[in-house]
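In: let's see this in three dimensions:
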Amino acid sequence: MPNPKRPNFLEKIDPILERYGLILESDLHLPSVVSTIIGESIHGSWWGHSQGNTIYQTLGILNRRPDILLTKLLSRKTTFVHRRLWPGFLTIATSREPWQLDHLSPNAQKLLYAVQQKGKLSTNDYSKDSGVKIGVLGDAARELEARILVYGIGFHSESGSHAKRLKTWDTWAKDTKYKWKKIDPDVAKQGFENIALKLKERYSVRPKLPWDKLSVSRTRKKVARRKG
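Out: Next up, the predicted model:
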């Protein structure tokens, strides 16, 4: 007998992207690629799951799609962001506001400066040039990604160690051949805050946004004043 048709999980993922404009890789409460494939949320890593190969392949397909951006956005977790949200996201990411730059560790500051000077770099090459251990650079890279200061993608170096390829957002846009115009940063943040509230209404959990340490109400008041 022929094998049953392999399920196309993108048919379930695309409606989530259409509704919210984004989806998490994995999460216990909010819509994610992993829970969509498995049918339930799981604790810890999905690598050892029986559907692990399907999850890996689906994540790869999403990561290669020209209308999807992979970044750390919701609750500092890997988030797939649809193209329609890119102008607002890039406006926020390149705003260089205090929540992005204040209290960065010295290693993160140095790494950010290096990325800005070169446009793009890999942490394994930078480790060789600077003498900073790859593990230290990994921590610094995660710090920059959590504040959406850079685009980052992980890979295994020739030595087998985990490393990151980092880019400025301007370099990412150039490499992606994506042209965009900045919008009002407060309006951009309000758009993502509205999505977060929409998710809370549906799933009873509001994802944390990178700038949440600042007053959300203050952002809303600014937007209201500018619309008035």
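
In: for the rest of this, base every contact and every neighbour count on C-alpha atoms.
Out: OK.

In: list of residues touching the helix ranked longest in the chain?
Out: The helix spanning the most residues in the chain, taking DSSP state H as the definition, is helix 185-203. When contacts are defined by Cα atoms under 8 Å, 6 or more residues apart in numbering, helix 185-203 is touched by residues 20, 29-30, 88-89, 91-92, 95, 205-209, 219-220, 222-223.

In: tell me, what residue is most central in the chain?
Out: Taking Cα atoms, centre = their mean as the criterion, residue 71 is the residue nearest the geometric centre of the chain, at 1.7 Å.

In: what helix or strand is that residue located in?
Out: Under DSSP states H and E, the secondary-structure element containing residue 71 is strand 68-72.

In: swap in residue 16?
Out: Residue 16 belongs to helix 10-20, assigned by DSSP H and E.

In: what ranges does this protein have for its strands?
Out: If you assign secondary structure with DSSP state E, the strands in the chain sit at 22-24, 68-72, 78-82, 120-122, 151-156, 162-167.

In: from the contact counts, what lies against the second one?
Out: In this case it means strand 68-72. If contacts are counted by 3 or more Cα pairs under 8 Å, 6 or more residues apart in numbering; DSSP states H and E, strand 68-72 sits against helix 52-64, strand 78-82, helix 134-146.

In: alongside the first, I'd like the structure of this one:
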Amino acid sequence: MITTVEEALAFIRDQKIVTLSMTKTFPSLINEIVDEPIEGSWWGHPKGNEIWIISEGVKDSVDILTTKMLYGKVTFIYKSLWPSLYKIVTDSNWRERRITKLNTLGRKILNELQIKQKIRFDQLNLEGEAGKNQKKVLMKVRHKLEASLLIHSEQLHTTKGYHITQIKLWEEWATDKVKQISATLKFKDAMSQIAKFCKDTELEFFE
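Out: Sure thing, here's the model as predicted:
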């Protein structure tokens, strides 16, 4: 059972790809913390605060990348897989298959990101394109972009204590080292490396 951030990091280092919440096919950080099924939100569990503290510690680690790779759920990826992941998510053919599934607003945001390289969602200027329910529409589009891995997103802490989502190109996220190693990989080998640690290769990621 995991009780500390250090133990959580060791678990992810061993598993390589771990979801935060429970799934049927992937190792889950919450499952390792509570060791029992949770119905509904984990916030209501007696160990909810412990889950939050540990998961936030994991997100802050320089060795862990936080994505929405699996089922749109928070997914932690250990650094040894970053070059393979970068090879895949920057591949033009792989990206094009996912871009075609975006709606007009999603493509507009992605096009704007290509120009600016990173965008704070609270500073998007959509000129009324999202309609009256702009916040709800933007959240749905953001989730689609995150789950498709067409972008990398991160939470910024403002001086007023708010959490703001910033999205950026993968090229903006990756270090020179990740890019250099990735350049030596073939796409199919990178995909095989990721698939090695995924128990469900029917995921959209592998399409």
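
In: what subset of the contacts of helix 185-203 of the first structure is buried?
Out: If you count burial by 16 or more other Cα atoms under 10 Å, the buried members of these come out as 20, 29-30, 88-89, 91-92, 206-207, 209, 219-220, 223.

In: state the pair within these that is farthest apart.
Out: Taking Cα to Cα as the measure, those span a maximum distance of 29.7 Å, between 29 and 223.

In: thinking again about what came up before, need the winner for burial among the strands of the first structure.
Out: strand 22-24 (a mean of 24; mean count of other Cα atoms under 10 Å).

In: now find how far off-centre that strand is within its chain.
Out: With Cα atoms, centre = their mean, to the nearest Å as the basis, strand 22-24 of the first structure stands 9 Å off its chain's centre.

In: by contact count, what packs against that strand?
Out: Packing contacts for strand 22-24 of the first structure, counted by 3+ Cα pairs under 8 Å, 6+ apart, involve helix 10-20, strand 78-82.

In: in the second structure, which residues correspond to the strand holding residue 71 of the first structure?
Out: Strand 68-72 of the first structure corresponds to residues 64-68 in the second structure, going by TM-score structural alignment.

In: average offset between that stretch and the first structure?
Out: Here stretch 64-68 of the second structure is compared with the first structure after superposition; its mean distance to the aligned residues, by mean Cα distance after the TM-score superposition for the first structure, is 0.5 Å.

In: mind listing residues that contact that stretch?
Out: Among residues not part of stretch 64-68 of the second structure, those counted as contacts by Cα under 8 Å, 6+ apart are 58-59, 73-79, 146-149, 152-153.

In: one more pass at 7 Å, please.
Out: 58, 59, 74, 75, 76, 77, 78, 79, 146, 147 (Cα atoms under 7 Å, 6 or more residues apart in numbering).

In: how close does the aligned partner of residue 113 of the first structure in the second structure sit to residue 119 of the second structure?
Out: Here residue 113 of the first structure is matched to residue 111 in the second structure, going by TM-score structural alignment. Between residue 111 of the second structure and residue 119 of the second structure the distance, using Cα to Cα, to the nearest Å, works out to 11 Å.

In: what does residue 153 of the second structure give?
Out: In this structure, residue 153 of the second structure and residue 119 of the second structure are 9 Å apart, going by Cα to Cα.
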